[in-house]
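S.K.: Structure for the following, please:
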Amino acid sequence: MKVLIASDSHGLTHELTNLVERYRDDVQLFIHCGDSELPGSSEEMTSFHAVKGNCDSPSSGYPDDLIKTVGGFKLFVTHGHLYNIKMSPVNLLYKAEETGADIVCFGHTHHAVTFQEGKKIFINPGSLRLPRGMNEKTYVICEINNDKKEVNVNYFNQNGEPVESLSKKYVLA
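M.R.: The predicted structure is shown next:
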């Protein structure tokens, strides 16, 4: 199973449409980790399972958090601002424990990063509009193989080119 994860697009429309068109036949789930700054009913967001970020309108129609099960793995999706992610991942780790999540998808910091804490994988796809800590505008395609208990977190720039330096493979045995 493949999941496309994007975040912090801050009003971009063409880029979101391009992602859906590019991966429509290859990805089973599209996730947006907040700060799209678009209404949930907008055409650009209809393919995405999205959460509300701190820059999204209260009337956007997005939940603060959501949980999806993909390929036998439970994904917890949030923007991160409600868990003080800019200070520490600890609150998000506690929430992952509480929800039983295997993979935590978040945004807010605009820093593209993935890491593992215990048996939990954390993924911040970076920002499609305003990356921090690097020049690449990024998103992630997460490949989940439940049989092998493998999760491949593959980063790409806005042109669909791999960003190997950020990509990682995890084995959850």
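S.K.: all contacts plus neighbour counts: C-alpha atoms, from now on.
M.R.: Noted.
S.K.: Point out the other helices and strands that the host helix or strand of residue 94 packs with.
M.R.: Under the criterion of DSSP states H and E, residue 94 resides in helix 90-99. Applying 3 or more C-alpha pairs under 8 Å, 6 or more residues apart in numbering; DSSP states H and E, we find helix 90-99 packed against no helix or strand.
S.K.: buried ones in it?
M.R.: 92, 93, 96 (16 or more other C-alpha atoms under 10 Å).
S.K.: Can I get these in TSV including distance to residue 156?
M.R.: Shown next, in TSV, are the buried residues of helix 90-99 (distance: C-alpha to C-alpha, whole Å):
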residue	distance to residue 156
92	24
93	25
96	25
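S.K.: and which of these is nearest to residue 54?
M.R.: Nearest to residue 54, judged by C-alpha to C-alpha, of these is residue 92 at 16.1 Å.
S.K.: the strands in this structure, which residues?
M.R.: With DSSP state E as the criterion, the chain has strands at 2-6, 29-32, 48-50, 65-70, 73-78, 103-105, 112-117, 120-125, 138-145, 150-157, 168-171.
S.K.: for comparison, sequence B:
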Amino acid sequence: MKILVVSDTHRRISSLIKTVENEKFDKLFFLGDDVEDGEEIANRLNIIEKYIVRGNGDFYANYPDKIVVEILGHRMLLVHGHKENVKLDLKQLMVLAKKENAESVFFGHTHIALIDRVENILFLNPGSTTFPRGMDYKKTFAVLDVTKEHIWADIRNISK
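M.R.: This next block holds a predicted model:
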């Protein structure tokens, strides 16, 4: 199963769409800051199953702050990260992940791409497709390959 993971698009998605338009995704994880972009990405890429959480820039959006989803036996937590103070560290996010029995956590907010494993929990931030920080300031998103046996994550650069 192939999952597109995106965050912090801030109403600019055309470069992302051009980069991935020839790929097929089974699901979309949109991690906030302009939830309307998540809907448009799903529509334009024909991704039927989407999980969208609200970010700190989505003041009036009627979307949840967190989603816990189980895919092929893997329990996953999706948040934007602002309520868990991810700009400081991942401690609050770790507490929430353990509380939710999540084996992987997907978050945004920092605009810095990250893949890390702490205490056997996968932490992934796809960075930002619009206003990147870190990673030499490259615009990024992530792609997951999920099977019953594993979750493989890759941070990719916007190429077009």
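S.K.: quick revisit: switch the strands of the first structure over to CSV; also include mean neighbour count and distance to residue 19 of the first structure.
M.R.: Shown next, in CSV, are these (neighbours: other C-alpha atoms under 10 Å; distance: least, C-alpha to C-alpha, whole Å):
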stretch, mean neighbour count, distance to residue 19 of the first structure
strand 2-6, 24, 9
strand 29-32, 22, 9
strand 48-50, 22, 11
strand 65-70, 16, 20
strand 73-78, 22, 19
strand 103-105, 24, 18
strand 112-117, 16, 17
strand 120-125, 24, 14
strand 138-145, 23, 9
strand 150-157, 21, 11
strand 168-171, 14, 21
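S.K.: I'd like to know which of these is closest to residue 57 of the first structure.
M.R.: So among the strands of the first structure, strand 48-50 is nearest, using C-alpha to C-alpha, at 13.1 Å.
S.K.: which strands and helices sit next to the closest one?
M.R.: strand 29-32.
S.K.: Would you point out which residue is most central in the first structure?
M.R.: By C-alpha atoms, centre = their mean, the first structure has its centre lying nearest to residue 5, at 3.6 Å.
S.K.: residue contacts, it?
M.R.: The contact partners of residue 5 of the first structure, by C-alpha atoms under 8 Å, 6 or more residues apart in numbering, come to 30, 31, 32, 33, 105, 125, 139, 140, 141, 142.
S.K.: ok, the residues you listed vs residue 71 of the first structure, which is closest?
M.R.: Residue 71 of the first structure has its nearest neighbour among the contacts of residue 5 of the first structure in residue 142, at 11.2 Å by C-alpha to C-alpha.
S.K.: is it true that the closest one touches residue 168?
M.R.: No - Residue 142 of the first structure lies out of contact with residue 168 (C-alpha atoms under 8 Å); the separation is 9.8 Å.
S.K.: Common neighbours of those two, please.
M.R.: Joint contacts of residue 142 of the first structure and residue 168 (C-alpha under 8 Å, 6+ apart) are 152, 153, 154.
S.K.: still on that earlier bit, and the direction of the helix holding residue 94 of the first structure versus that of strand 112-117, what angle?
M.R.: 60 degrees (axes from the mean of the first three to the mean of the last three C-alpha atoms, to 10 degrees).
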